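A.B. asks: have a look at this prediction, sequence included:
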Amino acid sequence: MKELATRTLTGAVYVALVLGAAWLGPRTTALLFLPVALIAAWEWHLLYWKGSDDAPPIGLTIVLSLVVYVAACLEISLRMTNGTITLSVIAGTLLLLTFLLLRSGSTDPGKVFTGHLGTVIYATMPMAIAAALVQVDHRLFIGFMVLLWTNDTGAYLVGKLLGRNKLMPTVSPGKTWEGFVGGVLLTALVGWAISASTDVLSLRFWLVAATVVALAGTIGDLLESALKRAAGVKDSGRILPGHGGILDRFDGYLLAAPVMLLMVAFAMGG
């Protein structure tokens, strides 16, 4: 009971912070997600390199993640849509990594490069998308997060009540096909409700977004589960009481956020 209360309180604070930041605007959202991005990068680094003697300095990982995140947020603030700043910074980051790898004498440079790339591109970049969606319309971001949360909750509850057939037992034994389908259907229903309560985009958009966000969120969850299983750990961290780490809370978000941004850009014709 105490663990449930802790989990509920942490979840309530998390939801309040995310929704409050979105309501206040893209700058507040960018500031809120900055430490989230850096902690996610930290956790990814520790999971990826757990048990390895070839791990690069974690400080380098954090600095690179910070630079890329700030570049993305600067581009959002300047209302640039062609990705010039962010792509230039990423290209510079890749050149720097290549130079450092050539000098390091690493026994597995491919793994080092992939580790940095995963940290910067997968664990860090999507965090800046929160501010990008808020910049377009804060209701888009709030709607997206509600869809993501609905899928998580729906899949969990339906899986607990009706789950029989394992979705991917070697990666995440607790997930079932029944929970997956239930999560998608409930998310689609909430997508319909969002469309009925706002004039931002069409019913078709929100129904498609609900389905795609549910799919992407589930895949993101499974990817993080696979990384944790490979590292031999249950949680990515302990910073969120009752929830584990940042990656445990944002696993689905990391893959669903870029997909949502692409759908919004397509729907708005830019």
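C.D. replies: Noted; the coordinates are in hand.

A.B. asks: C-alpha only now, for contacts and for neighbours.
C.D. replies: Fine.

A.B. asks: before we move on, what SS does G20 have?
C.D. replies: Secondary structure for G20, judged by DSSP: H, G, I helix; E, B strand; the rest coil, is helix.

A.B. asks: for burial, what's the neighbour tally of S77?
C.D. replies: Counted by other CA atoms under 10 Å, the residues lying close to S77 total 15.

A.B. asks: try this one next to it:
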Amino acid sequence: MSLKHPSNLAQRVIVAVPGIPLLLWLTWSGGVAFLGLVVLLAVLATGEFHHLARRKAEVLPPGYLMAFTALFQANLFFGFTTSLVLFLLLFMVLVVREVFQEAGSRILNIGASLAVVAYVNISFGSLLLIRLNDLMGVHLVFLMLVCVWAADIAAYFAGRALGGRFFRKKFFERLSPRKTWEGYLAGVVSSVLAAIVFAFADPGLDMVMAAVTGIGIGALGPLGDLVESMFKRDAGVKDSSALIPGHGGVLDRFDSLMFVSPLVYLLMLFFYITPS
């Protein structure tokens, strides 16, 4: 999420002062504590995404989708191999539901419900699977947080100070008029530098791979914000919710982290963890 409203900066800081240490502590603790955090955020994000989707389609009631999310995340945590089965069961429920209702488009109704649970659960599910890895999990989640925060802060201040000075066109004006190329590039550079500094302080991380991860996070993180902006514009709302004072909702606050989590999970599988 980009820092879009300067007038709310003080409010954001007030929320972040207790919020960041709590987030770091739960990440460090891992186990059931981290599962509880992920389930809470994923369930809230599902409710927010449902709020957006229902403006365009007759989505399955939020309670069902939120229960599915909680069950899906618990399924990943306990290592059950039924994730695909859960999605198939949900799809069957949605199809049968459309047989008996007349409102809306059948394709849009089914697609919107699936989009809600797929986007949220793949994102937060990847984050959970990263942390569950005993070898690299805690190192990578901390690395992700540091890089996302560094990129976010740098993009905000560089965009305000340098926006439009070097590039005549905005970064993606159709979806996010305030984003600039100067801010985007500053975010990428800051993400890489933050990754290198963090790897220097954390012997559990290889500096070269951390830098590569920092590039990926810095480059793709802003796309998470653009994707969420796309959904909000389509739904005609400003924020996904007003849950977090000064920040909006869970989707607003964690959009970048959600978007880069699958990437970091794949990097962990193919580059950080070598077969024994």
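C.D. replies: Looks like it came in fine. The model shown is predicted, which means the values in this text are computed figures rather than measured ones.

A.B. asks: what's the TM-score here?
C.D. replies: The TM-score (TM-score structural alignment, normalised by the length of structure 1) is 0.90; 262 aligned residues with a CA RMSD of 1.9 Å.

A.B. asks: okay, and the longest strand along structure 1 goes to which residues in structure 2?
C.D. replies: Among the elements of structure 1 assigned as strand by DSSP state E, the one spanning the most residues is strand 172-176. Structural correspondence for strand 172-176 of structure 1: residues 176-180 of structure 2, per TM-score structural alignment.

A.B. asks: and the matching stretch, how far out from the chain's middle?
C.D. replies: 19 Å (CA atoms, centre = their mean, to the nearest Å).

A.B. asks: would you mark the buried spots in that stretch?
C.D. replies: Of the residues in stretch 176-180 of structure 2, those buried under the neighbour-count criterion (16 or more other CA atoms under 10 Å) are 176, 178-180.

A.B. asks: so what's whatever residue of structure 1 lines up with G214 of structure 2 up against?
C.D. replies: The alignment partner of G214 of structure 2 in structure 1, by TM-score structural alignment, is A210. Residues touching A210 of structure 1, when contacts are defined by CA atoms under 8 Å, 6 or more residues apart in numbering, comprise 147, 184, 187-188, 190-191.

A.B. asks: tell me the one of these nearest V70 of structure 1?
C.D. replies: Distances from the contacts of A210 of structure 1 to V70 of structure 1 were compared by CA to CA; the smallest belongs to L147, at 26.8 Å.

A.B. asks: picking up where we left off before, average offset of the longest strand of structure 1 relative to structure 2?
C.D. replies: Average distance, strand 172-176 of structure 1 versus aligned residues of structure 2 after superposition (mean CA distance after the TM-score superposition for structure 1): 0.5 Å.

A.B. asks: check stretch 62-69 of structure 1 too.
C.D. replies: Averaged out, stretch 62-69 of structure 1 is 2.0 Å away (mean CA distance after the TM-score superposition for structure 1).

A.B. asks: in which helix or strand would I find G79 of structure 2?
C.D. replies: G79 of structure 2 is part of no helix or strand when elements are defined by DSSP states H and E.

A.B. asks: ugh, wrong one, Y253 of structure 1
C.D. replies: Secondary structure (DSSP H and E) places Y253 of structure 1 in helix 246-267.

A.B. asks: got the contact list for that helix?
C.D. replies: For helix 246-267 of structure 1, using CA under 8 Å, 6+ apart, the contacting residues are 36, 39-40, 43-44, 122-123, 126-127, 129-130, 132-133, 144, 148, 201, 205, 209, 212-214, 216-221, 223-224, 235-237, 239-240, 243.

A.B. asks: one step back: show me what counts as buried in whatever helix or strand comes next after the longest strand of structure 1.
C.D. replies: Helices and strands here follow DSSP H and E; after strand 172-176 of structure 1, the next one along the chain is helix 177-197. The neighbour-count check on helix 177-197 of structure 1 (16+ other CA under 10 Å) flags 177-192, 194-195 as buried.

A.B. asks: quick one: map V43 of structure 2 onto structure 1.
C.D. replies: Structural alignment places V43 of structure 2 opposite L38 in structure 1 (criterion: TM-score structural alignment).

A.B. asks: quick check, that match in a helix?
C.D. replies: Yes. Under the criterion used here (three-state DSSP), L38 of structure 1 sits inside a helix.

A.B. asks: contacts only, for it.
C.D. replies: Counting by CA under 8 Å, 6+ apart, L38 of structure 1 makes contact with 62, 65-66, 124.

A.B. asks: what does R27 of structure 1 give?
C.D. replies: Taking CA under 8 Å, 6+ apart as the definition of contact, the neighbours of R27 of structure 1 are 77, 131.

A.B. asks: which helix or strand contains it?
C.D. replies: For R27 of structure 1, the host element (DSSP H and E) is helix 26-48.

A.B. asks: can you show me the strands along the stretch 51-200 of structure 2?
C.D. replies: Using DSSP state E, counting those that start in this stretch, the strands of the stretch 51-200 of structure 2 do not appear at all; there are none.

A.B. asks: isn't L186 of structure 1 right up against D152?
C.D. replies: No. Applying CA atoms under 8 Å as the test, L186 of structure 1 and D152 come out as separate, 10.1 Å apart.

A.B. asks: measure S241 of structure 2 to T46 of structure 2 for me?
C.D. replies: Look at S241 of structure 2 and T46 of structure 2: by CA to CA, to the nearest Å, they are 11 Å apart.

A.B. asks: more crowded one of the two?
C.D. replies: Residue environment comparison for S241 of structure 2 versus T46 gives the larger neighbour count to T46, 28 against 21, counting by other CA under 10 Å.

A.B. asks: what residues sit buried inside stretch 116-130 of structure 2?
C.D. replies: Quick answer for stretch 116-130 of structure 2 (16+ other CA under 10 Å): 116-117, 119-130.

A.B. asks: same check on stretch 148-164 of structure 1?
C.D. replies: Within stretch 148-164 of structure 1, the residues scored as buried using 16+ other CA under 10 Å are 148-156, 158-159, 163.

A.B. asks: swap in stretch 27-41 of structure 2?
C.D. replies: 27-28, 30, 34-41.

A.B. asks: picking that back up, reformat the buried residues of stretch 116-130 of structure 2 as JSON lines; add distance to V85 of structure 2.
C.D. replies: Below are the buried residues of stretch 116-130 of structure 2 laid out as JSON lines (distance: CA to CA, whole Å):
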{"residue": "V116", "distance to V85 of structure 2": "17"}
{"residue": "V117", "distance to V85 of structure 2": "14"}
{"residue": "Y119", "distance to V85 of structure 2": "17"}
{"residue": "V120", "distance to V85 of structure 2": "17"}
{"residue": "N121", "distance to V85 of structure 2": "14"}
{"residue": "I122", "distance to V85 of structure 2": "15"}
{"residue": "S123", "distance to V85 of structure 2": "18"}
{"residue": "F124", "distance to V85 of structure 2": "18"}
{"residue": "G125", "distance to V85 of structure 2": "16"}
{"residue": "S126", "distance to V85 of structure 2": "18"}
{"residue": "L127", "distance to V85 of structure 2": "21"}
{"residue": "L128", "distance to V85 of structure 2": "19"}
{"residue": "L129", "distance to V85 of structure 2": "18"}
{"residue": "I130", "distance to V85 of structure 2": "22"}
